[in-house]
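Q: Sharing a model prediction with you, sequence too.
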Amino acid sequence: MRPPEKLTPALQELLENVDAERDEFLSLGDFGEQVNERLRRAFLPDMISDTLNIEGVHVNPRITLAVLDGLALAEADKYVEVEVRNVIDAHSLVDTLVREGYSLTPDLIRQVNFQIEKEIIPSAGSFRSKDVQISGAQIKPPAFAYVEARVQEICDSFSAYDHHHPVVLAAWIHRELAEVHPFEDGNGRTARLIQDLVLASARFLPVGIPAFRRQEYYDALQTADFGDLEPLIAMIANSQLTALTKARRVAKDPGVRKAAISRLLQGRNQAATRAREREYELWRRRVEELVEETQVWAAELEREVEGARLMRVKLWDPLPLDAWQEIRDRGFIRNSWIATIFISEPASPGFSILLAAKRIDKITTLDLRDRYSEVALQVVVADGENRYDFHYADPYVTVRAICPSEGGFEVLASVPGPAGASKRVTATEAVEALLTGAALKAGWSS
């Protein structure tokens, strides 16, 4: 039997749809290891179960997956395990042939049958040595003496018919091998795998024959015996469409999911960025408020003592958002100074108070785990020309940190007990708390 040179319009349209679906699937590009494994697990268990169930070997995808994963089966399933493992090995052989290239020969067909029947029958991979009759078939296979020549003829014709659509060629060789029935057993599985070899070589998917279409499959083979190959072609084409649609979905799922997650995370990141920017703006305004209040106190002191500059305030460059964020992330950075307050008396070297931005957990030993990421102003005191010691606790200036917050400020003291607890205050009260200690240190009060 030759492959049909002319197809009905309906079948021709079906094959065009198959081509379009394949091209769309291939347009997704090369897949990574994860996607290839997903495709393998999406198709191989069903194909193995289907091809065995058609032959009366009762197996389900669960058992097939167990064998694929190397899991031990119950003793009652040991025969099935051999059948499943053999078909897995046969599929692996087909994959290798597709990947490395092949010429269709009787020896190759024998190799496929050997993989299917090894450890089951002694004649695995050998052409049959007796005549057979196929149950329910209208045509009798050739006598065993002619099998090898007939298989060689099929292989020679296959090369001559390569101008046909791959689905047509796959259906044709499937039917030819089924008719010849060249082996003692495993003929159907061998024919379906050679069919899939032809399909996969043309970058279609191996589809086998679905078990639920078993009767339709037998009917199509019987129709082909009378010269009409179109029902078998249509069955394989429809299976191809279904498989390609599923494969495209499986292949795209990780990308679609990744894109969706990316969109979700983008929204989350944007929301987090906006929240961070709002928090920074509030912090910056509070710091400006505190610094301005400190400058007001300095000016008022100067007026009260008739021009004596007891207190001077030096401002440093405002802390930008990225520096503030780095402090939140790392705890501290260099050059995070906000303001320096100089306190002096004409007859003394005086001292200075530095306000430097630092994450709150790097300043105080109080349990502030729920506010771990807050950026506060550390209060550091240096006498005269001494350098600032960020670990030094001055006995007079007991304020260790001023924390800008939505409701104002919190003042953290270094003394133990209740006095060391935080206290929410206004900017005026925060400066007063700071300068009260400074006044004691300067000897302005006792």
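A: Everything's here; your move. Numbers count the residues shown, from 1 in each chain.
Q: Please count neighbours and contacts with C-alpha atoms only from this point.
A: Noted.
Q: Which secondary structure state is assigned to Arg424?
A: strand (DSSP: H, G, I helix; E, B strand; the rest coil).
Q: Distance-wise, check the residue nearest to it when sequence neighbours are not counted relative to Arg40.
A: Nearest in space to Arg424, with sequence neighbours left out and distances taken as C-alpha to C-alpha, 6 or more residues apart in numbering, is Glu410 at 4.3 Å. Counting by C-alpha to C-alpha, to the nearest Å, the gap from Glu410 to Arg40 is 61 Å.
Q: So between those two, which is more surrounded?
A: Glu410 (21 against 12; other C-alpha atoms under 10 Å).
Q: And Leu65, how far from Ile116?
A: Counting by C-alpha to C-alpha - Leu65 and Ile116 are separated by 18 Å.
Q: more crowded one of the two?
A: Ile116 (29 against 18).
Q: Now tell me what touches the particular helix or strand that has the more buried one in it from outside.
A: Element membership for Ile116, per DSSP states H and E: helix 106-117. With contact meaning C-alpha atoms under 8 Å, 6 or more residues apart in numbering, helix 106-117 is reached by 83, 86-87, 89-90, 93-94, 124-127, 148, 151-152, 155, 183, 185-187, 189-190, 193-194.
Q: Put this next to the previous one:
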Amino acid sequence: MHRYRWSESIEPRLQQATERMRRLRATRMPPAAVENLRRWFRIHHTYNSNAIEGNRLTLPETRAVVEDGITIAGKSLKDHFEAVNLAHALDLIEALAGKDSVLGERDVREMHGIVLRAIDPENAGAYRRINVRIGGTKYVPPQAVQVPEEMRTFGEWLAGAKTEHPVVVCAIAHTWFETIHPFVDGNGRTGRLLANLLLMREHYPAIVLLAEDRARYYLALDASHSGDITAMVELTLDRLDQSFEEYERASRELTEVREPAIDYLAEQLGKTRAATSSQFSRWYEAVRVLHGSLVDFAEQLMAKFPEGNRPRLQVSDLPALTEHEWASIQKAPYWLFGLVGDSHGAHVDLSFSAIPPGGGIGGWNKEGTGVRLTLPSTEAAPRDHRIEAVPTGHTFRVLSDGNSSQTESDVSVSKFATELWTAAIKHLLQTR
């Protein structure tokens, strides 16, 4: 049994959290949206939880270290390890949240082992062998000799059945663990990991205690040492509200923007398919897939840069074509979409067009309707350069520089999109 108490005045908020959780679980979100929210939490929790403990990495720097493996000049190796370790520990609790296994003392030690990995190997996952004091509070944690027994009792409660609201359970575990303070270092980060694991196991979204919550957070922990966890429950509920808002915003975008757009486009594509030939349908589908691959490449490349210092790479929308436009394409080039790039003052706006059979360089594409990316001349490259291709089922036959010996057959959509963006970015760099 635990010894904690809390005010009945928070009961309405607990009921509200339960209802929001139920609504969230009833919402079907696409995997890409769920993954985006997961990445948001992973970076924001890593940054804020470490910042509470004094880590000097900024939020963009944390993202660069965790996602891109970049070393930040002027920041300590310990700062870097803390970011990477905590992100890996979050991967662990995500895995534990999806299992039916009983949680216990061993799981807590495993979390802590990851938190201090490569920072303090001797103490990673090992209970402290010295007595400690917590700065800024009169509270004195149990003596080192008492820690194993205290943690055994805590682990038994953690593994047992619970009747309290999941948010209250989260607050009990968080404060009880911090009261024991079982490790020499890393107790705060481990306690916040454990709190989130318990929420996630009950299908609640994970929370991010913010760096600016530090003073309020420490006051809540101080109050909990006397057994009153009301302040910790209230803080947890406030941050849970923030997490709910992130998920609900994504859900609104799905129901208010994406689903109506899908319905509309499905209707339009249905009309288009009914009005066009099978030859056009195959060609247009190949171009549509290529367009999507170009968009995806641009998004992934921009994500490699920290916010506020990203180049802008954009693919304009692909128009909905009908048999009427298809007839025009068979006679003359037809603009399809543009590739736009901006980086450090340099700008390019490249044209991607359809070309009629035989309308390519030297008439090389007599066998079918093609596509063309035009790269205007620059000082570094004094003549226009064109990359042309003809869809051949799920692949492309590609011609570059007007040399038929350079024709490549069976180039995948992904490879062709990569080649197009590579040429576009090289052109962008030459315009500086």
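A: Received the coordinates, thanks. Treat the numbers as computed from the prediction; the structure is a model and nothing was measured.
Q: so how much does the helix or strand that the helix holding Ile116 of the first structure is followed by differ from the second structure once superposed?
A: Counting by DSSP H and E, the element after helix 106-117 of the first structure in chain order, helix or strand, is helix 147-160. Following superposition, helix 147-160 of the first structure is found to deviate from the second structure by 1.7 Å on average (mean C-alpha distance after the TM-score superposition for the first structure).
Q: and helix 147-160 of the first structure, what other elements does it pack with?
A: helix 106-117, helix 166-180 (3 or more C-alpha pairs under 8 Å, 6 or more residues apart in numbering; DSSP states H and E).
Q: re the thing from before, just the buried ones from the contacts of helix 106-117 of the first structure?
A: 83, 86-87, 90, 93-94, 124-127, 148, 151, 155, 183, 185-187, 189-190, 193-194 (16 or more other C-alpha atoms under 10 Å).
Q: show me what contacts Leu7 of the first structure?
A: Glu230.
Q: Strands of the second structure, start to end?
A: Under the criterion DSSP state E, the second structure contains strands at 312-315, 334-343, 346-355, 370-375, 385-392, 395-400, 408-412.
Q: How about the contacts made by the aligned residue in the second structure for Ala200 of the first structure?
A: Mapped onto the second structure by TM-score structural alignment, Ala200 of the first structure lines up with Met200. By C-alpha under 8 Å, 6+ apart, the contact list for Met200 of the second structure reads 94, 97, 206.
Q: Out of those, grab the one that's most surrounded.
A: Neighbour-wise, the contacts of Met200 of the second structure (other C-alpha under 10 Å) top out at Ala206, 24 neighbours.
Q: wait, it sits on Asp241?
A: No - between Ala206 of the second structure and Asp241 there is no contact under C-alpha atoms under 8 Å: 10.5 Å.
Q: Pull the number of nearby residues for the nearest residue to His80 of the second structure once chain neighbours are set aside.
A: Nearest in space to His80 of the second structure, with sequence neighbours left out and distances taken as C-alpha to C-alpha, 6+ apart, is Val65 at 6.8 Å. When neighbours are counted by other C-alpha under 10 Å, Val65 of the second structure registers 20.
Q: check contacts around Val65 of the second structure.
A: Per C-alpha under 8 Å, 6+ apart, neighbours of Val65 of the second structure: 71-72, 80, 83-84.
Q: which ones are touching the closest residue to Glu179 of the first structure other than its chain neighbours?
A: Closest residue in space to Glu179 of the first structure, ignoring its immediate chain neighbours: Pro141 at 5.7 Å, by C-alpha to C-alpha, 6+ apart. For Pro141 of the first structure, the contacting residues are 131-134, 179-181, by C-alpha under 8 Å, 6+ apart.
Q: Compare those and tell me which is most surrounded.
A: For the contacts of Pro141 of the first structure, neighbours tallied by other C-alpha under 10 Å; top is His181, 28 neighbours.
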